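Enquirer: Everything below, folded, please.
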Amino acid sequence: MTSAKRAITLVQYGVAEVLEESRDVVRSPSTVLAIPSVIRLRRYVRRPRAHPIPFNRRNVLRRDAFVCQYCGAHDELTIDHVYPRSRGGRHGWENVVTACRGCNQRKGSRTPDEAGMTLRLPPRAPSFGFYAYGQFAQMREGWSKYIGEAR
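Expert: Predicted coordinates:
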């Protein structure tokens, strides 16, 4: 997925070709360009994924599918440290989960075992594929034949 500006630039320089155009256009005083909806690179150079997925609140929520990892609620979500920071717990992928406000308060400064709560899934760093899938959450209808199952 790329921006409309980058897609137009890639097509203009011959780096990519248009497979499908959207109904949207970009206008200048002398030109009207249809914005590409699907482009294909003429040549692809694979770049290694050198950077890990950024650890931040938004990505933790995305990893946990915006669901409380204790009760399954979708409202008033917060971030909870499985092993509390007050007891030496780290602030990273393996120790942070999404929790609703009620579960987070009920757990307090205890571990899930001490609070009598169970996690739906153990926390871990997401894979790049799972992270990239979030970019296609609002996928357009015409893209399905090019992307297929995005999992």
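Enquirer: use CA for all of it now, contacts and neighbours both
Expert: Will do.
Enquirer: Select the longest helix from this structure.
Expert: For the chain, the helix with the greatest residue count under DSSP state H is helix 4-12.
Enquirer: which other residues reach that helix?
Expert: Helix 4-12 is contacted from outside by 16, 17, 18, 35, 36, 39, using C-alpha atoms under 8 Å, 6 or more residues apart in numbering.
Enquirer: Could you do stretch 102-113 as well?
Expert: So stretch 102-113 is contacted by 70-71, 78-80, 82-84, 86, 115, 117-119 (C-alpha under 8 Å, 6+ apart).
Enquirer: quick one more, to check against the first:
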Amino acid sequence: MAKVLVLNASYEPINITSWRRAIVLLIKGKAEQVEHNGKVIYAEFPLPTVIRLRHYVRVPYKEIPLTRRNILHRDSHSCQYCGYIGEDLTLDHVLPRSRGGMDTWENIVTACVRCNVKKGSRTPSEAHMHLRHPPRKPYSSLYFEVTKHLKSGLHDEWQKYVIGL
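Expert: Predicted coordinates for the structure are as follows:
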């Protein structure tokens, strides 16, 4: 069913929750509705798509794990050298492991098999291959969830609350 973006009192996105949990927060007076999609639950009670907490909540920093799935998502499931989108994607170290390249967000990109083989154990500049987007660590773990919903086109109203997309 519908998901709801939860904003802190400072309008900073902090979570994505179910519409039922959002309704409970609204009824209890802990949150206020910021955006809705026109659908209604009860007469005169629209279904929220974005709510804002009335009081500021401290959210602890959460480290984003460096996993294949997260790297593929960060790179939009496309080769960072040629732009290929498909099933045959691998992970490539920008500075090869054989030269001391580490497993970090800034050193691993998604590459198709063809580009990965072509690059070999060279740097992109040595192989005359240019990265489409420089690899970087994502802003937050919420970033991944929000981008999935934005790419689906279901929650375009969330765009104005998310920085860096």
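Enquirer: that older thread, just to be sure, which of the contacts of helix 4-12 of structure 1 are found in strands?
Expert: In this view, the contacts of helix 4-12 of structure 1 that belong to strands under DSSP state E are 16, 17, 18, 35, 36, 39.
Enquirer: What subset of the residues you listed is buried?
Expert: Among these, those buried by neighbour count (16 or more other C-alpha atoms under 10 Å) are 16, 17, 18, 35, 36, 39.
Enquirer: the strands in structure 1, which residues?
Expert: Going by DSSP E, structure 1 shows strands at 16-27, 32-41, 77-81, 96-100.
Enquirer: which parts of the first one are buried?
Expert: For strand 16-27 of structure 1, a neighbour-count test (16+ other C-alpha under 10 Å) marks 16, 17, 18 as buried.
Enquirer: elements contacting it?
Expert: Secondary-structure packing of strand 16-27 of structure 1 (3 or more C-alpha pairs under 8 Å, 6 or more residues apart in numbering; DSSP states H and E): helix 4-12, strand 32-41.
Enquirer: which position in structure 1 aligns with residue 117 of structure 2?
Expert: Under the alignment (TM-score structural alignment), residue 117 of structure 2 pairs with residue 105 in structure 1.
Enquirer: Its match: neighbour count?
Expert: 11 (other C-alpha atoms under 10 Å).
Enquirer: Pull up the gap between it and residue 78 of structure 1, please.
Expert: Residue 105 of structure 1 sits 10 Å away from residue 78 of structure 1, going by C-alpha to C-alpha, to the nearest Å.
Enquirer: Sort out which residues of stretch 114-129 of structure 2 are buried, please.
Expert: 115, 116, 119, 121, 122, 123, 124.
Enquirer: what sits against residue 134 of structure 1?
Expert: Contacts of residue 134 of structure 1 by C-alpha under 8 Å, 6+ apart are residue 62.
Enquirer: Identify the residue of structure 2 aligned to it.
Expert: Per TM-score structural alignment, the equivalent position to residue 134 of structure 1 in structure 2 is residue 147.
Enquirer: So what's the residue count around the aligned partner of residue 125 of structure 1 in structure 2?
Expert: Counting by TM-score structural alignment, residue 125 of structure 1 lines up with residue 137 in structure 2. By the measure other C-alpha under 10 Å, the count of residues near residue 137 of structure 2 is 13.
Enquirer: what does the one 3 residues further on give?
Expert: Number of residues near residue 140 of structure 2 (other C-alpha under 10 Å) recorded here: 13.
Enquirer: That one: what's it in contact with?
Expert: Going by C-alpha under 8 Å, 6+ apart, residue 140 of structure 2 touches 62, 63, 64.
Enquirer: could you dump those residues to CSV with distance to residue 7 of structure 2 and neighbour count?
Expert: Below are those laid out as CSV (distance: C-alpha to C-alpha, whole Å; neighbours: other C-alpha atoms under 10 Å):
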residue, distance to residue 7 of structure 2, neighbour count
62, 17, 9
63, 20, 10
64, 20, 15
